[in-house]
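A.B. asks: sequence first, predicted model second:
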Amino acid sequence: MRKDEQLQILKDLIKINTENGNELETAEYIGGLFKLHHVPYRIDRFDGNRANLVAEVGLKETDEVLGITGHQDTVNVSDQRAWTHEPFAAEVVGDKLYGRGAADMKSGLAAQIITLIELHEQRAVKGTLRFIATAGEEYGTPGANRLLKQGVVDDLSALLVGEATDGQIVYAHSGSLNYRIKSYGQSAHSARPTQGINAISGLLQFAAAEATLFQQAPLDSILGAVKHSITVIGGGEQVNTIPDYAELSGNVRPTQSFDNQQVIALIQTAISQINQQTDYHLEFDLIHSFRPVETTPDNPFVRLVQQAAVDAFVDRDVALEITNGATDASVFIKGNPTMPVVILGPDEKVVSHQVDEYTTLSGFYQVIAAYEDVAVSYFKTGSRTKQLAADVVSPQIRPARQAG
């Protein structure tokens, strides 16, 4: 496939508006490409215009199945007037391609699509290469959860996630837990506050406790400390009335050393203590819970992907990293807890979700080369991955990146 054809696929994907949904149009576009190139695929449509897509190629000369995955949805454009490059025009300026999803993650998705097509035409995959395009990764992971129930990841030997990493190798990421605290009080006139119970004050009690709540959580040897934040708060209807209801939402980033269930138990304990010791009544609601994902940096699959990235991204140093963000892998490991997971993607992670989001064309072409190298090398004899594990003996490991 020529570079201009590869670029056109990326442009076409960006021109499809998939803000928090509407993945069906993207899935049908991808399906059309696969049909043209005789790649077997299926579309999993649900909830109107939501859709996953699964495709696979390979000669099946081994039992191993390598998964590559990316999500089709993007976050909202928000205020389009703030953009200097139209978010769905896929405008190219020099080495940059602008548009919503350019970095997160239609460039990685396009690179995976191209990898599948090109390796299928070359008959270069000795085992099975399975492409998994999901719906709703940005909020709630409904697509990944459907595919989990369908057993799509049960037989994977390893999984490569295509989120933007600037060509770096991410071998571990924290989980993500979203919760809501509801506070119930009793309304009264603000001139007689003692006749009521201020629901906002109940939330303030929790907020004060939350500030130090996770100090007891142990440091994880890979992911470090549990990150936690209160991110949304609201309550009250008018200025001269004691509010009888208020709520807040928060986010916690669990680790393997202090996992999702331990986070939930700690929050619930804090709420119980407030309820028992005060007149406030707080309730806990779990919104989303995504597990942390960790693969050891010396895992042969990590080393294989690292070597492919080193060979492809010749304009930069390639290091091993961790991130505090979460991916669909948090869902998929529920069905396959032992599979190694690595994240490798193109540029520019730092502008994901931002105005004038962009990726670089050079990084896009480089990650295609890296993906194809991984997919071909993975199915070579076992000595290949063992040799890589021996050769790459001193990985450069960087601290965690901040992620959404």
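C.D. replies: On my side now, so go ahead.

A.B. asks: C-alpha only now, for contacts and for neighbours.
C.D. replies: Will do.

A.B. asks: next, the contact list for residue 300, please.
C.D. replies: 385-386, 388-389 (CA atoms under 8 Å, 6 or more residues apart in numbering).

A.B. asks: turn those residues into a markdown table, columns for distance to residue 272.
C.D. replies: Output for those, formatted as a markdown table (distance: CA to CA, whole Å):
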| residue | distance to residue 272 |
| --- | --- |
| 385 | 51 |
| 386 | 51 |
| 388 | 52 |
| 389 | 49 |
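
A.B. asks: residue 297 versus the residue nearest to the spatial centre of the chain, what's the distance?
C.D. replies: What sits nearest the mean C-alpha location of the chain, by CA atoms, centre = their mean, is residue 327, with 2.3 Å. Counting by CA to CA, to the nearest Å, the separation of residue 327 from residue 297 is 18 Å.

A.B. asks: residue 282 now?
C.D. replies: 42 Å.

A.B. asks: list the residues that contact residue 109.
C.D. replies: Residue 109 neighbours (CA under 8 Å, 6+ apart): 69-72, 133, 162.

A.B. asks: same thing but 10 Å
C.D. replies: Counting by CA atoms under 10 Å, 6 or more residues apart in numbering, residue 109 touches 9-10, 13, 30, 68-72, 101-103, 115, 131-133, 161-164, 345.

A.B. asks: now do the helix or strand harbouring it: distance to the chain's middle.
C.D. replies: Secondary-structure element containing residue 109, defined by DSSP states H and E: helix 107-122. Distance, stretch centre to chain centre, for helix 107-122: 20 Å (CA atoms, centre = their mean, to the nearest Å).

A.B. asks: what of stretch 302-319?
C.D. replies: Averaging C-alpha positions (CA atoms, centre = their mean) puts stretch 302-319 21 Å from its chain's average.

A.B. asks: buried residues in that stretch?
C.D. replies: Going by neighbour count (16 or more other CA atoms under 10 Å), the buried part of stretch 302-319 is 302-310, 312-313, 318-319.

A.B. asks: swap in stretch 152-159?
C.D. replies: 152-154, 156-159.

A.B. asks: any chance of these in a markdown table with secondary structure as columns?
C.D. replies: Formatted as a markdown table, those follow (DSSP: H, G, I helix; E, B strand; the rest coil):
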| residue | secondary structure |
| --- | --- |
| 152 | coil |
| 153 | coil |
| 154 | coil |
| 156 | coil |
| 157 | coil |
| 158 | strand |
| 159 | strand |
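
A.B. asks: on the three-state scheme, residue 136 is what?
C.D. replies: Residue 136 - assigned by three-state DSSP - is coil.

A.B. asks: how many neighbours does it have?
C.D. replies: Residues lying near residue 136 (other CA atoms under 10 Å) number 26.

A.B. asks: second structure follows, compare the two:
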Amino acid sequence: MIDPVKLAQELVRIDTSGGGEERAARLCGDLLQRAGAEVEVVPAGPGRAHVLAAVGNVASRPLILSGHLDTVSADPDCWQNNPWSGDLVDGELYGRGAADMKGGVAALVAALARQARAWKHERGVLLVLTADEEAGCAGAKHLVRSRKLPAGGPMLVAEPTRLSIALGHKGALWLRATARGRSAHGSAPHLGKNAITALARFVLALEEGGLATTRSRSGGVTVNVGRFNGGTRINLVPDHASAEIDLRTPAGLDSSALLEDISALAGPEDIELEVLQDLASVQTAPGGPFYATFSFLVREVMGEASVREPLAYFTDAAVLSPALNSSEVLIFGPGDPGQAHTVDESCPVDHIETATLVFEMLLQSWREQGQGELL
């Protein structure tokens, strides 16, 4: 029987920051294949790969389990210990990806491996582990383009939620804004047009123009200027400046309408806008059959089922859910979302063990119940 904590340690010890997922993919794929699953390791570039693992009949709206194998980078000089140590200290698994989301991947793999041999011809389960999720779900997009995936049933994403059930997540609109000015000598700025100040006015207008306070049930639009570049010399009026802006959008907000509002703010400053990423929000109603079953199982294991509104961060469900036409999407996994991408990232060991048990019970319920009872 696979120990999910030991598997999580092994996964953390594989550096998959911006690449290298193939080793992790083959580790998970080999374990699942030996357990009886049908496994395909899908190449996704040099050193990169996805995993598709199926049990049962996946031709008819299988349960979709979703996770990603990559992590963001880590600077060893800033960490107390090696970011890829996978050490266990005081009940916590430490290392890059412990929370986001190798603990969740380990729980999914262990649960499916434990249940795989019990499957015969019952309705199926498809586990999808992607490479390159951190770059705007690029890996999921590659997988959807390169493989014909079956129409899916409900989807469970094992991203960190502190073992709360999240009813989806916000969308993401990433923009590059470019201002073009006119050069002049720094001693005569009135003869030029300063691209940096024009872009700065636009950014401030964007933050203060109502977008960040647009409210909905799942929160408002948030604005983060992640990059800002411009100018070449201190004594030269800059004729070029650019900024990259990350907007997170609540469910129900049309990104095209939002882009129109942003363009209206950009117009007076003659700012050019380029869409770098447009990921849809994901939202599931709490009254659905999958939610009812899953929340019941969580209560059986944990005594209560904590439910939270859609998350601020996005997941592969933004790409996979529409591609597979999944009926409901829930997010539930070990680890604190606040630990993701942090120095000395960690995940509670008991979270990984609890998540594995919940996932096992879900798989057993999915296999044993009739189609109409859970879907």
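C.D. replies: On my side now, so go ahead. Please read these numbers as outputs of a predicted model, since none were measured by experiment.

A.B. asks: so which of the buried residues of stretch 152-159 of the first structure is the closest to residue 337 of the first structure?
C.D. replies: residue 154 (9.3 Å; CA to CA).

A.B. asks: report the contact partners of the closest one.
C.D. replies: 65, 147-148, 332-337, 339.

A.B. asks: follow-up on the earlier one: grab the nearest non-local neighbour of the residue nearest to the centre of the first structure.
C.D. replies: Spatially, and ignoring its direct neighbours in sequence, residue 327 of the first structure is nearest to residue 137 (7.1 Å; CA to CA, 6 or more residues apart in numbering).

A.B. asks: how much space between the aligned residue in the second structure for that neighbour and residue 249 of the second structure?
C.D. replies: Matched to the second structure by TM-score structural alignment, residue 137 of the first structure sits across from residue 133. Distance of residue 133 of the second structure to residue 249 of the second structure, computed by CA to CA: 19 Å.

A.B. asks: among those two, which residue is more densely surrounded?
C.D. replies: residue 249 (32 against 22).

A.B. asks: that one touches residue 220, doesn't it?
C.D. replies: Yes. Counting by CA atoms under 10 Å, residue 249 of the second structure touches residue 220, with 6.9 Å between them.

A.B. asks: name the residues contacting each of the two.
C.D. replies: Listed as contacting both residue 249 of the second structure and residue 220 by CA under 10 Å, 6+ apart are 170, 211-212, 214, 312.

A.B. asks: going along the chain, name the strands of the stretch 151-300 of the second structure.
C.D. replies: Counting by DSSP state E, counting those that start in this stretch, one finds strands in the stretch 151-300 of the second structure at the ranges 155-157, 165-166, 168-169, 171-180, 222-230, 240-249, 271-279, 282-283.

A.B. asks: counterpart of the fourth one in the first structure, which residues?
C.D. replies: Residues 175-184 of the first structure are where strand 171-180 of the second structure lands when matched by TM-score structural alignment.

A.B. asks: what segments of the second structure are helices?
C.D. replies: Counting by DSSP state H, the second structure has helices at residues 4-12, 21-34, 103-116, 138-146, 195-208, 255-266, 289-302, 317-324, 349-368, 371-374.

A.B. asks: for residue 275 of the second structure, find the nearest of those helices.
C.D. replies: The nearest among these, by CA to CA, is helix 255-266 at 9.1 Å.

A.B. asks: got the contact list for the closest one?
C.D. replies: Outside helix 255-266 of the second structure, the residues within contact range by CA under 10 Å, 6+ apart are 171-173, 175, 177-179, 198-199, 201-203, 205-206, 209-211, 221, 247-249, 270-273, 275, 278-281.

A.B. asks: make it 8 Å
C.D. replies: Helix 255-266 of the second structure is contacted by residues 173, 202, 205-206, 249, 272-273, 278 when judged by CA under 8 Å, 6+ apart.

A.B. asks: what angle sits between it and strand 271-279?
C.D. replies: Angle, helix 255-266 of the second structure to strand 271-279, by axes from the mean of the first three to the mean of the last three CA atoms, to 10 degrees: 160 degrees.

A.B. asks: in the first structure, which residues correspond to helix 255-266 of the second structure?
C.D. replies: Counting by TM-score structural alignment, helix 255-266 of the second structure pairs with residues 260-271 of the first structure.

A.B. asks: okay, buried residues for the matching stretch please.
C.D. replies: If you call a residue buried by 16+ other CA under 10 Å, then stretch 260-271 of the first structure has these buried ones: 260, 263-264, 266-268, 270-271.

A.B. asks: looking for the alignment partner of residue 148 of the first structure in the second structure.
C.D. replies: Alignment note (TM-score structural alignment): residue 148 of the first structure maps to residue 144 of the second structure.

A.B. asks: again but with residue 161 of the first structure, I slipped
C.D. replies: Under TM-score structural alignment, residue 161 of the first structure pairs with residue 157 in the second structure.

A.B. asks: can the shared contacts of residue 249 and residue 220 of the second structure go into JSON lines with extra columns for distance to residue 74 of the second structure and neighbour count?
C.D. replies: Listed next are these as JSON lines, based on distance: CA to CA, whole Å; neighbours: other CA atoms under 10 Å:
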{"residue": "170", "distance to residue 74 of the second structure": "26", "neighbour count": "28"}
{"residue": "211", "distance to residue 74 of the second structure": "32", "neighbour count": "19"}
{"residue": "212", "distance to residue 74 of the second structure": "30", "neighbour count": "18"}
{"residue": "214", "distance to residue 74 of the second structure": "34", "neighbour count": "14"}
{"residue": "312", "distance to residue 74 of the second structure": "22", "neighbour count": "21"}
